[in-house]
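[1] here's my sequence, what's the structure:
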Amino acid sequence: MQTSKSSNLGTETISKLLIKQAVPASIGILVMSLNILVDTIFVGQWIGSTAIAAINVVLPVSFFIAALGMSIGVGGSSIISRALGANNNEKAFKTFGNQISLTLLFTVTFAAFGLYFVEQLIPAFGGKGNIYEPAKVYYEIILYGVPVLAFVMMGNTVIRAEGKPKFAMYAMLIPSIGNLVLDYIFIGVLDFGMAGAAWATTGSYIVSLLFIFWYFLSSNSELKINLKHFYLQKNIVSEIGALGFVTLARQAVVSVTFLLVNNALFDYGGETSITAYAIVGRMSMFALFPVFGITQGFIPIAGYNFGSQQYDRVKEVIYTAIKYATILGTLVFIALMFFPEIITRWFTTDQDVINITPNNMRLAFAAVPILALQLIGSAYFQAVGKALPALLLTLTRQAIFFIPLMYIMPLYFGELGLWISFPIADVLATIVTAYFLRREVKLNLNKDS
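    The predicted structure is shown next:
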């Protein structure tokens, strides 16, 4: 085999390597986030603010099923990065084949389950009153495309694990651009309403999946699609499951959080409050794209160098990633504190929504400058194959701190208490992550390389 590009992960200077990995990841996340952002703007302006709330109701279910693919991708990619770092190419090939089989098995099963229980799931996730009908239309179409999205998310993480960030970026750009074009055609020109928004999203996923298949069938990839590797192997499935469960648990908690917050806000302020939360959620995906990009760029570098026992480089990439992500997070924080009303008006002309969203947005993002440490810290343990601490640190932010706080704080402060639970949970999770990351560096990375 020719010298692979993945070997650069162990030789290039860390700062250059991190930029090379993080910039394409950030661009991909930015465009995907812009896609979600503009999609929401199209829906809000052309269909109405209730349609924004309807999409927010559907997200937990679609996110969870798509997260199955993402978790299989992240879990397997950690194995692939370390296997390539240790020159164990056969294990990398077998892992990739098992990822494909697992993604197909789980996502199709859960999508079928989600479609069967449509009548029960939509109200459970906050699809009540005027929100129910548009949510149902959107939900049923999106569920058909979610397994495709799962394969896209799985393939994207594997491409990045190979050290090919530009191709990973292309795989994210294609559905984003495609969705915007199809949104304009299906909603703006053909006036298909909620069905048009859903078909635009599903169609864009299919185009991206075709690109990913082309990548793995071409000479660009070190990994090849081979039927003999599709047979599930217990040791590989167990390792993928242990590491992937971290991502799946995080996304499951995100879905549960959407469910709980949507229902709580419906009780406090009805459809208006749910729409405000939907806008804040979209901005969370969009505004934090550089921080998420650095986190994604960090993972294969940390995993490869840990696998090759270059511990000084692992420490260096941890500190460099935290520094860069903190600087960018602070810039995002400043923008969100000063311009929340302008941002809200991008989404809607509903004055009731405009009145309540800006202050809630400030509260939700109040702890953004320190969030980089929590994200990088939890990602490190996943990158190096330490599933249990990765799981615990991933769950601290929402499951361990936010969900209890969202029940306790409103008892004293009403709806305000729910919104201030976001920054409090961020601060507490960051403190816990900092402790465990510092301990890990001291005990396990201060070794001779």
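[2] hey, let's count contacts and neighbours off CA atoms from now on
    Will do.
[3] next SSE after the longest helix along the chain?
    Secondary structure of the chain per DSSP state H: the longest helix is helix 234-287. Sequence-wise, the next helix or strand downstream of helix 234-287 (DSSP states H and E) is helix 289-307.
[4] here is the second sequence; please produce its structure so I can put it next to the first one:
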Amino acid sequence: MAGEPPPRFVVGSTMRHVLVMTGTASVGLIAIFIVDLVSLLYISWLNEPSLTAGVGLATVVMFFTISINVGLMIPIGALVSRALGARRPDDARRLATSCCILMAAVATVVSLVILPLLPLILSAIGASDQTYEVARNFLWITLPTNGLMAIGMAFSTVLRAAGDAKRSMYATLSVAAVTVVLDPILIFGLGLKANGAALTIGIARVAYIYVSFLYLTRAHRLLGRPGWAALATDARPFFAIAVPAILTNIAAPVANGFFTGVMAQFGDQAIAASAIIDRVTPVSFAGVFALAGAIGPVLGQNWGAQRYDRMKQTLKDALIFMTVYVCSMWLILFLVRVPITQAFNAPPATAEIVQFFCQLSGFIWFFVSLVFVANASFNNLGYPLLSTFFNWGRATLGMIPFAYFGAQIGGPKGALLGIGAGSVVFGIAAVITAFWTIRRLERQAVRAV
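    Prediction:
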């Protein structure tokens, strides 16, 4: 409408938008990931390797449910940001409301399906008797609250779609704050061990909903009264993006489950190493995870405004940031590889695997990050099936044979090296294709005029 200010991401430096959105998202993510890391650190101090390995196996399953939730976030960010970019605030409010409800419903159903399948799943990824009990108990506490986590993630995504990265960050930090306070009380003070960490997760998710809801309703008024008609109307575009996005996202936990199974054949110390790596990786490369979610609203608003030049520049800026970030974290991990294993009281075999990962991490994550950035573009610009193709391609052809044969030749280290080698082709091809899709959208817009 005339006289209204333009949407936030349609004007100003695209690099600034990328840095601000990624930076604020990174703070929240790093806080959560650090808390997860510290939780595992606390459990490792109990000097019971089966607890560390059991929580590691539980994390593999939780990674699957969280990956589905992240896939459900993508249509929320894409649809709401696009409506705001086209200056249709009423549509944005309706879409935000409907999509949040749909996301919560799907996440709840996913948990209900997985819970009775836990014996089969945990056995498939190599759980022994002791680690099985730890993982099963942990998941029976955490999985029932997955729907609550989905609601908080949905609200936080709407905040980012509106360009309010700061409040989205504060909502995410509430999870970390609750966990920092409760974890030591429940794990050590009440002697609940791994189950204490699981209980903390559920309580923190309630705090996440409360804080993000307050910000969303008081600062933006982007939630309205839900209606069946609107829900039915919005379900179609929601699932059109969500289904391929979920298929894309579950490639990573499926591949992670396979990798955990490969490591399990080398014993509990190798599983413990995998658990430590799974905690160190998101803390170290949280900027990449944040970047993949942060550039979506920037691309979406500029697509709604038909600013294709800014869309290309946003993608270039994202790649520049990613390259500098990954190389910096690679250096840091290389320098602190020994203190990391010492902090976890890692036995020799575990320490050797973790330190090798730190030496190799930048090579692996540079090419994995290329896929992340490209997928963010595909999901927000109407090409979600390409995201599915590249993620599953990397997780199957680019990982399974390389990790399997690498393990046969070089043990756990060979498996890690295989993951990096298999990601090279898919990372490069994904970025080239991302730029092609923007050029195609621009040509289609010109022909339509």
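[5] quick one, the longest helix of structure 1 and helix 289-307 angle?
    Here helix 234-287 of structure 1 points in a direction 150 degrees away from that of helix 289-307 (axes from the mean of the first three to the mean of the last three CA atoms, to 10 degrees).
[6] now for helix 234-287 of structure 1, which elements pack on it?
    helix 14-46, helix 49-85, helix 89-116, helix 351-364, helix 387-395 (3 or more CA pairs under 8 Å, 6 or more residues apart in numbering; DSSP states H and E).
[7] other SSEs contacting the first one?
    Packed against helix 14-46 of structure 1 by the contact rule (3+ CA pairs under 8 Å, 6+ apart) you find helix 49-85, helix 165-183, helix 193-217, helix 234-287, helix 289-307, helix 311-338, helix 340-347.
[8] so that helix matches what in structure 2?
    Counting by TM-score structural alignment, helix 14-46 of structure 1 falls onto residues 14-46 of structure 2.
[9] kindly report the same for stretch 300-309 of structure 1.
    Alignment of stretch 300-309 of structure 1 against structure 2: residues 297-306, by TM-score structural alignment.
[10] burial measure for whatever residue of structure 1 lines up with residue 419 of structure 2, as a count.
    Aligned counterpart of residue 419 of structure 2 in structure 1: residue 422 (TM-score structural alignment). By the measure other CA atoms under 10 Å, the count of residues near residue 422 of structure 1 is 22.
[11] circling back to that earlier point, packed most tightly, which of the helices and strands packed on helix 234-287 of structure 1 would that be?
    helix 49-85 (a mean of 27; mean count of other CA atoms under 10 Å).
[12] neighbouring contacts of the host helix or strand of residue 120 of structure 1?
    Per DSSP H and E: residue 120 of structure 1 is located in helix 118-124. Helix 118-124 of structure 1 has contacts (CA atoms under 8 Å, 6 or more residues apart in numbering) with 57, 58, 114, 128, 132, 135, 136, 140, 259.
[13] show me what the last one aligns to in structure 2.
    To tie it back to what came earlier, the one meant is residue 259 of structure 1. Match for residue 259 of structure 1 (TM-score structural alignment): residue 257.
[14] what sits against that match?
    Counting by CA under 8 Å, 6+ apart, residue 257 of structure 2 has contacts 60, 61, 125.
[15] which contacts among those residues does structure 1 share?
    Among those, the ones still in contact in structure 1 (both residues aligned by TM-score structural alignment, their matches' CA atoms under 8 Å) are 60, 125.
[16] would you format the contacts of residue 257 of structure 2 as TSV with distance to residue 23 of structure 2 included?
    What follows is those, written out as TSV (distance: CA to CA, whole Å):
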residue	distance to residue 23 of structure 2
60	27
61	28
125	35
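[17] ok, whatever residue of structure 2 lines up with residue 278 of structure 1 to residue 15 of structure 2 distance?
    For residue 278 of structure 1, the aligned position in structure 2 is residue 275, judged by TM-score structural alignment. Look at residue 275 of structure 2 and residue 15 of structure 2: by CA to CA, to the nearest Å, they are 35 Å apart.
[18] same deal with residue 387 of structure 2?
    23 Å.
[19] if we can go back for a sec, chain neighbours aside, what residue packs nearest to the match of residue 419 of structure 2?
    Excluding the flanking residues, the one nearest residue 422 of structure 1 by CA to CA, 6 or more residues apart in numbering is residue 364, at 5.3 Å.
[20] and residue 310 of structure 1, which of the helices and strands packed on helix 234-287 of structure 1 is closest to it?
    Residue 310 of structure 1 lies closest to helix 49-85 among these, at 10.0 Å (CA to CA).
[21] show me the contacts for the match of residue 419 of structure 2.
    Contacts of residue 422 of structure 1 by CA under 8 Å, 6+ apart are 363, 364, 365, 402.
[22] can you pull the buried residues of the helix or strand it falls within?
    Using DSSP H and E, residue 422 of structure 1 falls within helix 415-440. Going by neighbour count (16 or more other CA atoms under 10 Å), the buried part of helix 415-440 of structure 1 is 415, 417-430, 432-434, 436-437.
[23] mind listing what's buried along the strand or helix carrying residue 230 of structure 2?
    When elements are assigned from DSSP H and E, residue 230 of structure 2 belongs to helix 228-249. If you call a residue buried by 16+ other CA under 10 Å, then helix 228-249 of structure 2 has these buried ones: 231, 234-235, 238-239, 241-249.
[24] having no further points to raise, I will conclude here.
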